[in-house]
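Undergrad: need a 3D model of the sequence below.
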Amino acid sequence: MTLSPTDNQKWIRRYHPAQDAPVRLVCLPHAGGAASYFFPVSKALSPAVDVLAVQYPGRQDRRADPCIENLSELADLTTEALLPWTDRPLALFGHSMGATLAYEVTLRLEERGIKPTALFVSGRRAPSRHRDETVHLRDDAGLIEELRVLSGTDTQMLDDREVLEMVLPALRADYRAIETHRARPGLRVGCPLHALTGDNDPKATVDEVQDWEHHTTAPFAITVLPGGHFYLNDHSREIVGLISDGIASDGFTSGGTTTPAR
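TA: You can find the predicted model right below:
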């Protein structure tokens, strides 16, 4: 599948173009999330890094585009959207659903002979650590409760029915995509992989995140920070620093290290 230039523009947001940056960072949002979530990351890393944020269909300015309920299809389309941007080295960062998607996109890029310089996966257990989850089968009230538990959304927004009517279809589609996805067994990326997580994340234990080390043939590192599923909201400066250092060093210390939660 080949995307037209117009379709490609729908998928990629480049909030702070960095024309002279030696590397690009591709950011992939969580379930229900949008590209704008990474606006602060783009601002913090520019002009040293050219940040591309992926905008999935069915949200914000893509509300009219049908949501995608299959993660493999989403990975295929995201990969196609990134091909015009591979004239410079790419690193990828994904949070939650975006972490699994970043891993799948990295596999697809490598299958095309394009090797990313680094993969950062946040707030997501390793593909080999499956849980049977059915959040996508809940009614609207059940989906809203999930948001409250994870604390990834402004609670005032959850009381605004008009806003909820806009975000719930994309959220349900994303949950269906990630909860029904099964990773292809035995595959590993060939680039350095850095896993990040909160020490109190109900969606991914530290043990489950540690197993990402089995999904790369390159050096692996893990960082654990205080917090829950959206721990990164409270540690943005540290995470931006880790990304910057990881890209600059073109890899991580083999074997990895864990930053203890404090």
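Undergrad: C-alpha only now, for contacts and for neighbours.
TA: Noted.
Undergrad: can you give me the strands for the chain?
TA: 12-13, 24-28, 50-54, 90-95, 118-122, 193-198, 220-225 (DSSP state E).
Undergrad: here's the other one to compare against:
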Amino acid sequence: MRLVCFPHAGGAASAFLPLSRALGGHLDVLAVQYPGRQDRRREEPYHSIAAHADALSEVMEPLTEGPYALFGHSMGAVLAHETARRLVTAGRPEPRRVFLSGRGAPSPLPGAHDRLGSDTEILAAVGALGGTGRAVLDDPELLAMVMPALRADYGALGTYHWGGGSPLSCPLTVLVGDADPVVGVAEAAAWRGHTTGGFDLRVLSGGHFYLDDRTDDVRDIITTSLLVAGSPA
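TA: Here you go, the predicted model:
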């Protein structure tokens, strides 16, 4: 079974390298490389969630010919959910399961933590979240390289809102750190309303980037959900 992973705002496909290694031998792990970073850094990043999800769903269509699942962290959770909805609308098979990490359920208004109007606010938000991106903030050359993507990603999140629509019918697994400064457990639990299928909420110790320290636990949650608990490849 394929597991397609969607990175956080400002993040790149390499963010999922540890998880990919942990899942080796269990799943075929693919990670989305958004434009505007790493090997796609010369490409213009998307400035809206809708445009980004439209492009992702088009690229994803051939991958739906076999069993697949989606995993999105933070902004990636929004994109994984919106991409799944577009695939269903296009008549493609639903994912076996969607894993939504480090993000509260979508709401009619953009979240307060997404409405950042300046580079200073963006950098303060990224610094407060911690994670592997912390080292980038201390390197002026690296920072200059990632700022266009960060501006675009936070700009997209700052204008995103939930416009309604039918829930998915595939099961959702929602993961959140118990010390996440921007996503509370209640906000994460609200994803329950976005599926008519099964729902599983997992609260792990750690902050917004709990995944950096709990990779093995996340691996076990994924493999149990997909390969053991009634979701055979």
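Undergrad: circling back: among the strands of structure 1, which is nearest A141 of structure 1?
TA: For A141 of structure 1, the closest of the strands of structure 1 is strand 90-95, at 24.0 Å, according to C-alpha to C-alpha.
Undergrad: and the closest one with strand 118-122, angle?
TA: If you take axes from the mean of the first three to the mean of the last three C-alpha atoms, to 10 degrees, strand 90-95 of structure 1 sits at 10 degrees to strand 118-122.
Undergrad: strand 90-95 of structure 1 against structure 2, how far on average?
TA: When structure 2 is superposed, strand 90-95 of structure 1 averages 0.4 Å from its matched positions, counting by mean C-alpha distance after the TM-score superposition for structure 1.
Undergrad: map V203 of structure 2 across to structure 1 for me.
TA: Correspondence of V203 of structure 2 to structure 1, assessed by TM-score structural alignment: V224.
Undergrad: skipping adjacent residues, who's closest to R202 of structure 2 in space?
TA: Ranked by C-alpha to C-alpha, 6 or more residues apart in numbering and with sequence neighbours excluded, the top spatial neighbour of R202 of structure 2 is L175, at 4.8 Å.
Undergrad: G102 is in contact with the one you found, correct?
TA: Yes. Contact criterion C-alpha atoms under 8 Å: L175 of structure 2 and G102 qualify, at 6.3 Å.
Undergrad: so what sits against both of those two?
TA: Counting by C-alpha atoms under 8 Å, 6 or more residues apart in numbering, the shared contacts of L175 of structure 2 and G102 are A188.
Undergrad: reformat the strands of structure 1 as TSV; add distance to V163 of structure 1 and mean neighbour count.
TA: Formatted as TSV, the strands of structure 1 follow (distance: least, C-alpha to C-alpha, whole Å; neighbours: other C-alpha atoms under 10 Å):
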stretch	distance to V163 of structure 1	mean neighbour count
strand 12-13	22	21
strand 24-28	22	26
strand 50-54	21	26
strand 90-95	23	26
strand 118-122	27	28
strand 193-198	28	28
strand 220-225	31	23
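Undergrad: quick one: closest of the ones you listed to Q156 of structure 1.
TA: Of all these, strand 90-95 sits nearest to Q156 of structure 1, with 22.9 Å by C-alpha to C-alpha.
Undergrad: the closest one aligns to what range in structure 2?
TA: Using TM-score structural alignment, the residues of structure 2 aligned to strand 90-95 of structure 1 are 68-73.
Undergrad: redo the strands of structure 1 as CSV? Include distance to G152 of structure 1.
TA: Below are the strands of structure 1 laid out as CSV (distance: least, C-alpha to C-alpha, whole Å):
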stretch, distance to G152 of structure 1
strand 12-13, 21
strand 24-28, 15
strand 50-54, 18
strand 90-95, 12
strand 118-122, 14
strand 193-198, 13
strand 220-225, 16
